[in-house]
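> okay, here's the prediction I keep looking at, along with the sequence it came from:
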Amino acid sequence: MSNDHEAARASRRARAVGLLGLASGMGIGRFAFTPLLPLMQAEGLSLTAGSQLAAANYLGYLAGALACMAGHPRAGAAARAGLLGVAVCTLAMAVSPGLVMAWWWRFAAGVCSAFVLVGVSAWAMGWLAKAGRPAAAGGVFAGVGVGMAVAGGIAWVAGLRAWPAAPTWAGLGLLAAAVVVVAWHPLWEDATGPAPGPQGAAQGVPRAVWPLVACYGALGFGYILPATFLPALARLWVDDARVFGAVWPVFGGAAALSTVGAAPLLARHGARTVWAAAMGVMSVGVLLPVVSTQALALVLSAVCVGGTFMVATMAGLQEARRLGGAAPTRVMAAMTAAFATGQWLGPLTVGALARADDPITRPSLLAAAVLLLAVGALLWRRRPDVELPRKDPA
């Protein structure tokens, strides 16, 4: 950057566009289904069918991450394609004629969401690093929580006023389309210039990253149970729309605030320590519905999981970019693919382990155990990785 004014302007643009992009691509494209599930259940959708739609989105997210890993697209181009696709798929859910078509739209939305996460993250962190403000990434990743809180708030109002699910999907689709209009031009230019040529594209994921990839997959598996089913479980246990409808806005609000608050901790303690701590707290949130089905326990679970999963995501992707060399999008795509694999297996685990009289205990115990194993792996590998050079990747 030629001067402080240009650096500040670039930083503000990266944070604003990154926040909006993640709010749409993740808060709507990935997570809007969760608070809308109770509305769809009220119209006759079974929990089994809801699980199938959730799994479709996770499978699409995995496919999108693998496509980014194989194709190595420019960050801005991936983000633009993903944001446009999220808007189209969300609007399509409002007019989907049946479960089969809804399955394909949720799958496609998952593909597009992966493109958004990989593309927006790489684009925004590249500009922030170039501007000399990498710590401002917390403001970018807060976008996921903002999008979740907005989608959850809209679904909450829809539930209180007994609105159908279709117009609620349409309203969220229009919000996603507005983000496309705002973000389209800024995403045209990447901070790092064109993607590497054939030689750079052929480079694989560095060996030091693969243990982190496994831990990131554990994060996907561990968080997905409450992230998908917490509002539906709250509806099952607390027959008050004002209570179960508030769970997801609380979840999203905690996610938005946590990334901003965690930025100083990342600078002070390092990404892996913060990542491990976040997953430890998350395991507590996963177990809380097992201990108690009272409203307070459900809200605390939403805070523990919502307040940590984006901190862990931000820390993991920052490590991926630091270790990714000249091709950070490829490493981020590998991390995202592992995350998607874990969260795709999560709903299947619910189906395999849940009992009719107790759908939550055994899946939650397994999810918490996986999270704690990843915490141990991150802390065990922390010392060798801290000794790696910490040069600014820009």
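All right, it came through fine.
> contacts, neighbours, all on C-alpha from now
Will do.
> burial count for residue 289?
Neighbour count for residue 289, taken as other CA atoms under 10 Å: 25.
> surely it and residue 296 touch.
No: if you go by CA atoms under 8 Å, residue 289 and residue 296 don't touch, sitting 9.9 Å apart.
> from residue 189, how far off is the spatially closest residue to residue 120 that is not a sequence neighbour?
Of all residues not flanking residue 120 in the chain, residue 79 sits nearest, at 5.4 Å (CA to CA, 6 or more residues apart in numbering). Noted for residue 79: a distance of 11 Å to residue 189, by CA to CA, to the nearest Å.
> before we go on, here's another structure to hold up against the first:
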Amino acid sequence: MHRSPFLLSLGGLLAMAAAMGVGRFVYTPILPPMVEAIPLTKSQAGLIASANFVGYLAGAVLAAVRLPGSRRFWLLSSLVATATCLFCMGFATAMPAFLALRFMAGAASAFALIFSSALVIDRLTATGNGALSAVHFSGVGVGIAASAALVALLLKADAAWTTLWFASAALAAAATLAVVALVPRDEPTAQPAQKPDGVRLTPDFVALLGAYGLFGFGYVITATFIVDMVRGTSSLAHLEPYIWVLFGLCAAPSVVLWTALGRRWGVLRIYAVACLVEAMGVAASALWLQPASILVSAVFVGGTFVSLTALGLVATRSSGGDPRGRIALMTVSFSVGQILGPAFAGYVYEATGSLATPLLAAVAALVFAAMLSLVADARQRAFSPSR
């Protein structure tokens, strides 16, 4: 069964919106009312975020195994699991339940990312429409913006934090139904009969893996705590309904911009530039808690983190070996950085009363990631003169 390339990319967008934009990142705008109502400490909030990323790691490892069934089956299963976990969060009342549900949601989001990327991007590339992969990845920003707007509206209506999870589950479920209609069954040739090639750990790919993990650490502290920082600072509190919406609105179109620059100037070079832009955004929130600086942080971090995810996965296509295995290994590296970031930030906050130190550590990680990306680029160009 065939779909037009645009409809297929739209299906990918909605899959990413449901699993990543809502399933993973709606925790950020829901976190402040959760912290106040339950209540939660910063370290507990960081642990819940890290549990999601541990699940993401587990899902990435499992997705690297050649599982029975089609890629579409696993994609749709992961989206159903995402909506279910979101719904159940509204009934949870204790840390073990929060940790378990966010772990399962993280595993589901990794499955959705890997299988939707393999399924949608492979088909788009095969039909000469690879540029539409930017539409697919923009789903993360679309999901963030849509769920953030939904949460903000419900908070204005004095909804409880539990209602925010139920509404987010309904949003993810609606997107899943659209994916069912837009993403057709796998083509007969989608699952090759031969055993896939192994992943070749070339020096350029090892450098890229390191850069991807450092990027995961570098963005996630801001992405987890920015709304909580805004609510907890009196001069910024009026920005709470808008800051995460802005974050998502900047993320959605950014993939088109950064991937276009990558095609023109080289994916790994632009990856390095985007890491440095993101580092400036993180530094803004670390050094100056003022309305202007927090807006800069939302624009710079929101406008790069999805693009860096996409650029990293695009770069893997030139590194040799089985594409799904490379994507899974990159996702593992990324998730290790994400696991460490929120837990580290939460515990440092408990010890110092400030997120400045972990945010500055994130800035250093992003600068180092930019350096490793340039190393990977130099290695690729040295051994591929035709480029």
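Okay, I see it. No experiment lies behind these values; they were computed from the predicted model shown.
> give me the more crowded residue out of residue 79 and residue 189 of structure 1.
Neighbour tally, residue 79 of structure 1 and residue 189, criterion other CA under 10 Å: the higher count belongs to residue 79, 33 against 15.
> which element is the counterpart of that one in structure 2 on?
Under the alignment by TM-score structural alignment, residue 79 of structure 1 pairs with residue 75 in structure 2. For residue 75 of structure 2, the host element (DSSP states H and E) is helix 71-89.
> residue 231 of structure 1 now?
helix 210-237.
> that helix maps to which residues in structure 2?
Under TM-score structural alignment, the match for helix 210-237 of structure 1 is residues 206-233.
> list the buried residues of that stretch.
206-231 (16 or more other CA atoms under 10 Å).
> now stretch 293-307 of structure 2
Those would be 293-307, for stretch 293-307 of structure 2 by 16+ other CA under 10 Å.
> so which bit of structure 1 is that stretch matched to?
Using TM-score structural alignment, stretch 293-307 of structure 2 pairs with 297-311 in structure 1.
> what's the matching stretch in contact with?
141-142, 144-145, 219, 223, 226-227, 230, 234, 247-248, 250-259, 262, 274-275, 278-279, 281-289, 292 (CA atoms under 8 Å, 6 or more residues apart in numbering).
> okay, and which of these map to helices?
The helices, defined by DSSP state H, take in 141-142, 144-145, 219, 223, 226-227, 230, 234, 247-248, 250-259, 262, 274-275, 278-279, 281-289 from the contacts of stretch 297-311 of structure 1.
> can you flag which of the buried residues of stretch 293-307 of structure 2 belong to helices?
Residues of the buried residues of stretch 293-307 of structure 2 located in helices (DSSP H): 293-302, 305-307.
> map residue 151 of structure 2 across to structure 1 for me.
By TM-score structural alignment, residue 151 of structure 2 lines up with residue 155.
> next SSE after the host helix or strand of that match?
Assigned by DSSP H and E, residue 155 of structure 1 belongs to helix 137-160. Using DSSP H and E, the helix or strand that follows helix 137-160 of structure 1 in sequence is helix 165-183.
> how far off helix 137-160 does that next one point, in degrees?
Between helix 165-183 of structure 1 and helix 137-160, the angle comes out at 150 degrees (axes from the mean of the first three to the mean of the last three CA atoms, to 10 degrees).
> would you indicate which residues of helix 165-183 of structure 1 are buried?
Buried residues in helix 165-183 of structure 1 (16+ other CA under 10 Å): 165-166, 168-173, 175-177, 179-180, 183.
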